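**Q** Give me a 3D structure for the following:
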Amino acid sequence: MEPTPQQAGAPASPRAALIVNTHSRKGADQFAQAQSLFEAAGLPLAEAHGVRDPSQMRSTVEKALADGAQLVIVGGGDGSISTTIGAMIGSKAIFAPLPLGTANSFARGLGIGPGIEEAVATIAAGHSIWVDLAEIDGNMFANSAGMGMPPMIGDTIPPKVKRWFGRVGYLGWAIYSLIRFRPFRLTLESPDGTEQCWATELRMLNGQYTGGIKVSDEAQLDDGAILIQIVSGKSKWSLARDWYLRLLGLRRREGMACEIKVKQARIDARPCQKVAIDGEVLARTPFDLSIHRRAVQVIAQHPDAAPQGEGLGAALLSAAQSLMPGEPVQGLAGLGNNGPQRPPQSGRKTMDKQKIGEGNYEAAEEFQNEQHEFAKSGKAEQKAREAADALDGPEAEELEKARKASADGRSS
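**A** This next block holds a predicted model:
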């Protein structure tokens, strides 16, 4: 009789617990499907819980850990992830987000999903990494938090809009909310100094995605810092433009949000602002922001796996770049006309226009302009006729002689 894989020395599957928020947009429909997919993928579940009351998600995770779970799979949206992942701190177990919500920003940042089949396959493959967790006054979050429009949307969007229309519903409600929105006076205190300015939005990013959209190339889940994006000024249309460009995949354009990396900060606003943490309104100003380095081990897509696309943004990126000329900008060099102007400090960098090498934006724009001028001048047609005439004349005989000489191994 042939030995089983475990008898032959293959490692046993980890004790896995599946905990799904069945109150979430997709959770109730996909709870049973997820169990079947994990079994088919060779990852048997020691326990599976469908939780109707979201407030019971964390306690269910804590009980699974107490019962010896080595892999905790949480199915739901970003809110479900934020409310449960803090329970993993200090545990040797591995955390896996199963994206069943609307935006699924944390799972996107780890390369998990977007479909349930792809997500289960990635989780079953078992590749894991260490990630940081951010904290706002005791509320842990894995991905992002925001002031301004995010809490206004999260606090007022009708549940049926979110459930029935998903990300499209979010977008429509965001446009409606923008009309009623008012800017605020922001104060940010960090070890690097104090920033004060008018702002329309503040994003605190541990990961690169928020609202299901990739909004940063600089934020990293494991770099020990939080990337803060400040949309400064009072113009609501500047805020709309910033989000529009990020939706198209353009994340480094002149006039977009300023960026700064911090390990801790004290943030206040006038008037008082609510704070949305991974889509859930959980705090308000003033508050303390901090980072917990390498706090939790999580499942992620293997680095050798094919990367996911970025949806609409990736599809429209090349067209948008041709329609939106301008120089990409990285870092913080003051907060524009409505904020302080001073040299960059520690952790803040700027990028001048590059004139040589890769990323030569000025040269690329100049070359593109020359192409357009050449095409409009009619010289392209003239050169084409000259080439055609040449191949019908004496030059054609010389070309044929050179071809035959090359074929015979001789130089002409």
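
**Q** hey, let's count contacts and neighbours off CA atoms from now on
**A** OK.

**Q** ok, which stretches of the stretch 301-412 of the chain are helices?
**A** Assigned by DSSP state H, counting those that start in this stretch, the stretch 301-412 of the chain shows helices spanning 312-323, 361-377, 379-391, 394-407.

**Q** Pipe those helices into TSV and attach mean neighbour count and distance to residue 262 per row.
**A** As requested, the helices of the stretch 301-412 of the chain are exported to TSV (neighbours: other CA atoms under 10 Å; distance: least, CA to CA, whole Å):
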stretch	mean neighbour count	distance to residue 262
helix 312-323	14	28
helix 361-377	13	29
helix 379-391	12	53
helix 394-407	12	64
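
**Q** Tell me, how many residues neighbour residue 35?
**A** 17 (other CA atoms under 10 Å).

**Q** Help me confirm that it is found in a strand?
**A** No - counting by DSSP: H, G, I helix; E, B strand; the rest coil, residue 35 is located in no strand; its state is helix.

**Q** Next, work out how far apart it and residue 45 are.
**A** 7 Å (CA to CA, to the nearest Å).

**Q** let's see this one next to it:
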Amino acid sequence: MRSKPELQSAIRAGGRAVLVINARSRRGRRLYGTARRLLAEAGLEFAEVFPVVEPDRLNELFDDVLALEPDLVVVGGGDGTVAEAVGHLTHRDIALGVLPLGTTNNFARSLELPLDLPGAVAVLRDGKVADVDVGWFEGTTPENADKTGDADKTGNAEATGNAGDAAPPDDPARHIFANMVSLGLSVHVAERVPHELKRVLGQAAYALTAARLLPRHEAFKATIRIGGETYEMDTHQLNVANGAHHSGRRIARDASPDDRLLAVYRLGDRRRLRLASATARHVLTGKWRSLDEDAFLTTDHVRIETDPPLNVDVDGEIRGRTPVTVRLLGNALRVVVPQSFVDT
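**A** I've put the predicted structure just below:
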């Protein structure tokens, strides 16, 4: 592995770069041409360009990307597209650049990237290479899982960080993730939010769908094991965050994808109104809250069991079912970030 300055120098000296743009993302189709123009004006050249019109084929497309042995892979799309890239680029001597073209762009926000296209392109031109954390998720196979190869085939590293210990390609219940593991109401929302409503309203589509589903949603009991401690709680929503944002909002002022911590937190208890009030607090006060508050459990390894067993959303996709284990892979992903980003 090259040092970060060595990789950065190779990229700026004209190293091999590949561009992947999801033309089906919220803004990808509309801004594809603009993105190509801005990248060219910034002097960024690509050995290969992959406009993605079939997101279901992203997994196999990244096999072609890696075969080119790039120094930089620029990905334009939403959190789902970026998460696919993260799964393939973790523990590799390749930098990930992000053009935020999705609905919430949680990972881009966590990297402190500008959300406008000219600003994001400027970071690709003038930014630096940093190492950030990712997470490793392992659960049981989710209900209705496609067992024909939905899991990433990229050498999902175990908690030891050994990129050679790969998850079996037919096991959709093991996955590297960039931003968030969640269970509860948000999973039902992700499954049921109308695609066209999301395309028209963006983030608001999730809130409207949640409001429709909440009156019928049943609370669950979660048992959380961290080290030698066990915590039990009733709730409608439980999250394990590697990144700093959820639903486009900051989780806590000191949360970061480069802090060597997973943040475990629930929203409310078993009462539905408490979920609504806790969500409102999260939206309104997240940028002032701290991970030191009692609302958060911070760790690098957590085991979660639920009663009843639940499907689990991993960066926007149903990837497993409780019980689940989530681990941190520190400094496992190389990314291009603004010069102001604090790289630890």
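
**Q** Tell me how they score on TM after superposing.
**A** Laid over one another, the chains give 0.80 as their TM-score (TM-score structural alignment, normalised by the length of structure 2), with 294 aligned residues with a CA RMSD of 2.1 Å.

**Q** can you redo the helices of the stretch 301-412 of structure 1 as JSON lines with distance to residue 252 of structure 1?
**A** JSON lines is the format used below for the helices of the stretch 301-412 of structure 1 (distance: least, CA to CA, whole Å):
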{"stretch": "helix 312-323", "distance to residue 252 of structure 1": "11"}
{"stretch": "helix 361-377", "distance to residue 252 of structure 1": "12"}
{"stretch": "helix 379-391", "distance to residue 252 of structure 1": "35"}
{"stretch": "helix 394-407", "distance to residue 252 of structure 1": "49"}
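
**Q** and of these, who's closest to residue 181 of structure 1?
**A** Of all the helices of the stretch 301-412 of structure 1, helix 312-323 sits nearest to residue 181 of structure 1, with 25.5 Å by CA to CA.

**Q** what distance separates the closest one from the centre of its chain?
**A** In terms of CA atoms, centre = their mean, to the nearest Å, the centre of helix 312-323 of structure 1 is found 17 Å from the chain centre.

**Q** Give the buried residues for the helix or strand that contains residue 59 of structure 2.
**A** Assigned by DSSP states H and E, residue 59 of structure 2 belongs to helix 58-67. Applying a neighbour-count criterion of 16 or more other CA atoms under 10 Å, one finds 58, 59, 62, 65, 66 buried in helix 58-67 of structure 2.

**Q** Then stretch 45-57 of structure 1?
**A** So for stretch 45-57 of structure 1, counting by 16+ other CA under 10 Å, buried means 45, 48, 49, 50, 51, 54, 57.

**Q** Can you pick out the ones from the residues you listed that are in strands?
**A** 45, 48, 49, 50, 51 (DSSP state E).

**Q** was I right about the second one contacting residue 22?
**A** No - taking CA atoms under 8 Å as the definition, residue 48 of structure 1 is not a contact partner of residue 22, at 11.8 Å.

**Q** Residue 370 of structure 1 corresponds to which position in structure 2?
**A** Applying TM-score structural alignment, one finds that residue 370 of structure 1 falls in a gap with respect to structure 2.

**Q** Among the ones in strands among the buried residues of stretch 45-57 of structure 1, which one lies nearest to residue 385 of structure 1?
**A** Among these, and counting by CA to CA, the member closest to residue 385 of structure 1 is residue 45, at 71.4 Å.

**Q** correct me, but the closest one touches residue 34?
**A** No - using CA under 8 Å, residue 45 of structure 1 is not in contact with residue 34; the gap is 10.3 Å.

**Q** what's the spacing between the following helix or strand past the helix holding residue 59 of structure 2 and its chain's center?
**A** Moving toward the C-terminus from helix 58-67 of structure 2, the next helix or strand (DSSP H and E) is strand 72-77. Distance, stretch centre to chain centre, for strand 72-77 of structure 2: 14 Å (CA atoms, centre = their mean).

**Q** What's the average distance for the very next helix or strand once past strand 72-77 of structure 2 when superposed on structure 1?
**A** Heading C-terminal from strand 72-77 of structure 2, the first helix or strand you meet, by DSSP H and E, is helix 79-89. For helix 79-89 of structure 2, the mean deviation from structure 1 after alignment is 1.2 Å (mean CA distance after the TM-score superposition for structure 1).

**Q** Now tell me what touches the helix or strand following helix 79-89 of structure 2 from outside.
**A** Heading C-terminal from helix 79-89 of structure 2, the first helix or strand you meet, by DSSP H and E, is strand 95-100. For strand 95-100 of structure 2, contacts defined as CA atoms under 8 Å, 6 or more residues apart in numbering pick out 7, 71-78, 82, 85-86, 89, 108, 115-117, 120-121, 124, 129, 333-337.

**Q** can you do 6 Å?
**A** 72, 73, 74, 75, 76, 77, 115, 120, 334, 335, 336 (CA atoms under 6 Å, 6 or more residues apart in numbering).

**Q** quick one, what contacts the first one?
**A** It refers to residue 72 of structure 2. Counting by CA under 6 Å, 6+ apart, residue 72 of structure 2 has contacts 17, 94, 95, 96.

**Q** where does the third one sit relative to residue 22 of structure 2, distance-wise?
**A** What that stands for is residue 95 of structure 2. Using CA to CA, residue 95 of structure 2 is found at 18 Å from residue 22 of structure 2.

**Q** picking up where we left off before, make CSV from the contacts of residue 72 of structure 2 and add neighbour count and distance to residue 228 of structure 2 to it.
**A** Shown next, in CSV, are the contacts of residue 72 of structure 2 (neighbours: other CA atoms under 10 Å; distance: CA to CA, whole Å):
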residue, neighbour count, distance to residue 228 of structure 2
17, 24, 46
94, 24, 37
95, 26, 37
96, 25, 36
